[in-house]
Each structure stands twice: as C-alpha cells, then as structure tokens.
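Colleague: coordinates only, no sequence provided:
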C-alpha cells in the first residue's frame, strides 16, 4: 500500500494525524487537549466502533460473557445523546471508516483521529492515506492493571477471574501491545516513520513531549495545550459514535472516558508497581507484552 504524503492529501495545507492507542494510555486526554487547537477536526475511534458494533464486528469467542459485554455497551450507544457529527452502527464498516478518514473537511486545518490499533484487526489495506501515523505506549504493569480494573467494573466480574482467559474480543488476541507493535512495524516496512510517545514521559514532561509531538506532525504548539477546561462540552465538536462517549457511564465509578473528560492537564504519573505485586493474569499479560513495549519505547520521542 502506498501512502499519500501530507502534500497529496485532499488539501495541500491540511495536516492529517492518526494517534494509535491501547486503552488506558492517556489517548483521550491527548485528544481532548488537541481539541482546542484552532481549525482541528477530531474523529474519535471509528475503527473501534466498526470492530465492536458495525456489520463486520468481531465475532470470535462469542459467549454469554461477550453477549453481556455487547448488551452493556449497546446501552451506552443508544443513550439519548445528540452528538452533532455522530456515526451509527449500521453504516460503520471498515471501508466506510477509510472513506470517512480520507474525505474532505473544508475549512479545517487539521484532521486528527485517535483509534485502537488492535481494532484494525490486521486489515492494513483499510488504513487511510494521507496521514502521519503516531503511537502512544504505557508501561505494561500500569496498562494492564488499569485495563483489568476497568473490565472488571464494566462487566461486574467477581474475583477470582483471569483476564487473559476471557474470550475475544473482551481482550485482544495478543493483549493489545503485540498488535500495537505489529502495526508500527508494518508502517516502518512500508517506508513510513511513525512517531511514538510514552504516557509516563508525557505526564512527567508535558511541555517537552507535546512541543516535540506537535512539531513532528505539523500541529502548531502553544502553551494553551498544557491546560484546558474540565468537562465534556468539547465533545460536540467531535465526529464520534452517537452516544458512546457520554453514554459510557456504567458501573459505580463511571465509564471509559470520565477521568480524561474531567481532566484539566496532564498530571504526574503514578508509581510503576513491582512485578511481584501484580495479579497473576496481569503479570502473565505483562510478561508476554513487555518485549513489544520495550522495542517501541526505544524509539519514542524523548523529553
């Protein structure tokens, strides 16, 4: 697949950026931060939506637990929330996502999409042309501890349970980080030069990392990107799944995005837990994923 350069995209001056993420890596906070850049169009998780809800949605490992997972998230999707530029399950195929990302956005200086790399599901021919690809990573001990906690709360699972033994796609087949690395390596092999940032680096050195990230992809940096208003009003400027974001408040402690949407800045990182302190399944997934994290970490933007 040949990728268009920024100069070959629909507008010769329009910057287009993909931020590939794994859940619990600060990607929504980054997206909210960049939402206040003048002339930006945010497109929020279209591949993830196709993967879980569209006509080509992932079906492997179907079980009662997975049906429960879909029922809960469908409740969120059908919540009565009006996002002006939302998209709906019936039309959200992978080809539709590609066409939407490649569409013209008149009057916009920047098109920025964030999406989960594992939900591309290896369909690299569905990657959009004309984009600068970037990745965010996080130490596996933190990533899987946080992700497991979210899944447990969301599905109301009682201990003991072993997350790595749950059916796909409640957890990715290769636990997310390996899929992340595979997409990164694919882009490298096809002549692209993806940018990587690490979540801990971003929290410890937000100005340095955001300044370098913006310079690398062509987004203008100002110090206004280091602090933003709390709340979710900015969502109404996004192109996002109808109801998925604001309808995500499931469980006693909120949903997937609440912390990021209520944030006002990149706060300091939490201490990385020791390997010995991890739950058995978190340790298993971390050990399996650590080599891919380390390979990407070695190529990250440094403060």
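Modeller: Now that the structure is in, tell me what you want to look at. What you see is a predicted model, and the numbers here were worked out from it, not measured in a lab. Numbers count the residues shown, from 1 in each chain.
Colleague: could you use CA atoms for every contact and neighbour count after this?
Modeller: OK.
Colleague: could you say which helix or strand holds residue 134?
Modeller: strand 132-137 (DSSP states H and E).
Colleague: next structured bit after that strand?
Modeller: Scanning forward in sequence from strand 132-137 by DSSP H and E, the next helix or strand is helix 140-155.
Colleague: thinking again about what came up before, list the contacts of the strand holding residue 134.
Modeller: Contact with strand 132-137 is made by 6, 16-22, 25, 27, 184, 193-199, 217, 293, 296-297, as judged by Cα atoms under 8 Å, 6 or more residues apart in numbering.
Colleague: okay, and which of these map to helices?
Modeller: Per DSSP state H, helices hold the following members of those: 27, 184, 199, 217, 293, 296, 297.
Colleague: and the furthest pair within the residues you listed?
Modeller: Pairwise distances across the ones in helices among the contacts of strand 132-137 (Cα to Cα) peak at 22.1 Å, for the pair 217 and 293.
Colleague: burial count for residue 164?
Modeller: 19 (other Cα atoms under 10 Å).
Colleague: ok, now which ones touch it?
Modeller: Residue 164 makes contact with 171, 175, 281, 282, 284, 285, according to Cα under 8 Å, 6+ apart.
Colleague: can you give me the neighbour number for residue 225?
Modeller: For residue 225, the number of neighbouring residues by other Cα under 10 Å comes to 21.
Colleague: could you do residue 105 as well?
Modeller: When neighbours are counted by other Cα under 10 Å, residue 105 registers 16.
Colleague: residue 59 too?
Modeller: 12.
Colleague: now name the helix or strand holding it.
Modeller: Counting by DSSP H and E, no helix or strand carries residue 59.
Colleague: without its sequence neighbours, what residue ends up closest to residue 41?
Modeller: Nearest residue to residue 41 in three dimensions, chain neighbours excluded: residue 111, at 4.8 Å (Cα to Cα, 6 or more residues apart in numbering).
Colleague: next up, a structure to set beside the first:
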C-alpha cells in the first residue's frame, strides 16, 4: 500500500529542502505543491504572487481533481512525499486528509517574514500559514490524528536526529541519503522555482542554522506580532533537536 506523506508548510520554511531530502530515498516519489494553481485561481493571490500566470497555465487549477488524480493517484514507489503550503487547502473538502500521513512544518516568523517579503512585499497573516496551521492541527486531531510538527531551526540544528524521529513517528525507516543531495534544480521543481528556489539550488544538504544578522524590518513588526502567538503554540509541539539522536 502506498504511503502518502503530506508536508503542510508555510512559505520560506525549508520545505523545499525537505522535499529534496525525501527525493534522495529510492523508495519515494516527490511532488511539488500540486495545489498551488488551485490556490491562485480561487483567491486574489494571483495578483501578487510572482509568476502566477505561468503556474496557472501549466498546472491543474481544479483542486478536487488534483486531490483525486495526484494526491490520491497511483505511484510506482511505496512512498509519495507531497510538499504543500497549508493555505493551498482553501476551498477544498478536507476529507482526503484521512488517507494521508500529515506533517506540519513551521519557522520562527522573525526568520521567515523578512525572507518572504523579498518576494511578496506586503504579506498578510493569510500568506504566512501560522493561523492556518493551528486550524489544520485542530482538524486533524478531530479526525484522530496526531501529526508530527517540525520547526525549521530544530531541523537545521540536528537534521539526522530530527529526521530520524520524524521517520519513526510516521512509520518509515530513516535513510542516511536524506541528509544530502546534488546542487542544482530537480525535475520535480514547480515552474515557480526560478522565483523561490535560488538558495536551495545552491545547497547540497541542510544548511547550518544562522540567526538573521540584519535588524527586523519595521514595516513587518505588526505582522510579526500577529504571527508570534500562533508560532509559539506550534513550536511547543515540535520535535526538538536536543531530544533527538546526536548529529554525529
């Protein structure tokens, strides 16, 4: 039986690095944000997301069809890893989540917001996924699931340890191959990669965590205040680097 792992992330949360990590497994197919065009076509996000017209032109816009044919479709491997943004779940029936293994990924908004604002100049709470993550978490719990939570800094502090615990929690063996990958793009990258994936294309593994050196932008401080309480609730649930196996 195919195991379908859905990573529900916010933007600029090392989600692409995690997709590249899972792509190194011989038993895994990876799929990059299959619901992105659905989200763009059913919200006003297409007016401010870079490259939105191209995304909607090349990717299926019907979210229900994506769920049926892509997320719940047939694959040659025993594992399928779907990288998603949580806000892409808008205007969809969430029943399919009963058939997927769901993982949440978050990042400190003090690190995330300045990075995201380079592409989306005036982000709102909806764009960040912090509130949506808690809504999704509540829904999954109501369906009897206890989804693992990843926090970007903790992953970067101890990739081997945190990923080992994640694999244990979702019932798959850890694979050392997940810790590194060749530099450059992957064929699974969405067409939006040229706008968002420059850093990950230069990487060959999880980069060591480095706090932001520049001052936090003044214009983002009101949004930071909105995001912080949601983030803190999520971070409290995350797999911790110091509770995991040594990086070694």
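Modeller: In hand now; what should we look at? Fair warning: this is a prediction, and the values are worked out from it, not measured in the lab.
Colleague: follow-up on the earlier one: nearest to residue 43 of structure 1, of the ones in helices among the contacts of strand 132-137 of structure 1?
Modeller: residue 27 (12.7 Å).
Colleague: ok, the closest one - contacts?
Modeller: By Cα under 8 Å, 6+ apart, the contact set of residue 27 of structure 1 is 19, 21, 114, 136.
Colleague: and the gap between it and residue 280 of structure 1?
Modeller: For residue 27 of structure 1, the distance to residue 280 of structure 1 equals 26 Å [Cα to Cα, to the nearest Å].
Colleague: same check on residue 92 of structure 1?
Modeller: Distance from residue 92 of structure 1 to residue 280 of structure 1, counting by Cα to Cα: 37 Å.
Colleague: those two: which has the busier surroundings?
Modeller: Between residue 92 of structure 1 and residue 280, counting by other Cα under 10 Å, residue 92 is the more crowded of the two (23 against 15).
Colleague: and the more buried one, what's its match in structure 2?
Modeller: Superposed on structure 2 with TM-score structural alignment, residue 92 of structure 1 falls opposite residue 61.
Colleague: how many residues are close by the aligned residue in structure 1 for residue 130 of structure 2?
Modeller: Counting by TM-score structural alignment, residue 130 of structure 2 lines up with residue 177 in structure 1. Residues near residue 177 of structure 1, counting by other Cα under 10 Å, number 27.
Colleague: where does stretch 136-148 of structure 1 end up in structure 2?
Modeller: Aligned using TM-score structural alignment, stretch 136-148 of structure 1 spans residues 105-117 in structure 2.
Colleague: need the helices for structure 2, in chain order.
Modeller: Counting by DSSP H, structure 2 has these helices, from start to end: 15-23, 36-42, 52-58, 63-66, 109-116, 125-128, 130-142, 152-157, 159-170, 193-196, 198-202, 221-235.
Colleague: what range in structure 1 does the first one sit on?
Modeller: Helix 15-23 of structure 2 lines up with residues 27-35 of structure 1 when matched by TM-score structural alignment.
Colleague: run the chain-centre distance for the matching stretch.
Modeller: Centroid displacement of stretch 27-35 of structure 1 relative to its chain, using Cα atoms, centre = their mean, to the nearest Å, is 10 Å.
Colleague: please name the nearest non-neighbouring residue to the equivalent of residue 36 of structure 2 over in structure 1.
Modeller: Aligned by TM-score structural alignment, residue 36 of structure 2 pairs with residue 48 of structure 1. Using Cα to Cα, 6+ apart and skipping residues adjacent in sequence, the residue nearest residue 48 of structure 1 is residue 119, 5.2 Å away.
Colleague: next, count neighbours for the one you found.
Modeller: The local packing of residue 119 of structure 1 (other Cα under 10 Å) involves 24 other residues.
Colleague: need the contact list for the equivalent of it over in structure 2.
Modeller: In structure 2, the residue matched to residue 119 of structure 1 (TM-score structural alignment) is residue 88. By Cα under 8 Å, 6+ apart, the contact set of residue 88 of structure 2 is 35, 36, 38, 39.
Colleague: hang on, the earlier thing: kindly provide the distance from the residue nearest to residue 41 of structure 1 to residue 172 of structure 1.
Modeller: Distance of residue 111 of structure 1 to residue 172 of structure 1, given as Cα to Cα: 27 Å.
Colleague: tell me which of these two has more neighbours.
Modeller: residue 111 (20 against 17).
Colleague: contacting residues for that one?
Modeller: By Cα under 8 Å, 6+ apart, the neighbours of residue 111 of structure 1 are 14, 15, 16, 17, 40, 41, 42, 43, 105.
Colleague: look up how far residue 218 of structure 1 lies from it.
Modeller: Counting by Cα to Cα, the separation of residue 111 of structure 1 from residue 218 of structure 1 is 11 Å.
Colleague: intersection of neighbour lists for these two?
Modeller: Common contacts of residue 111 of structure 1 and residue 218 (Cα under 8 Å, 6+ apart): residue 15.
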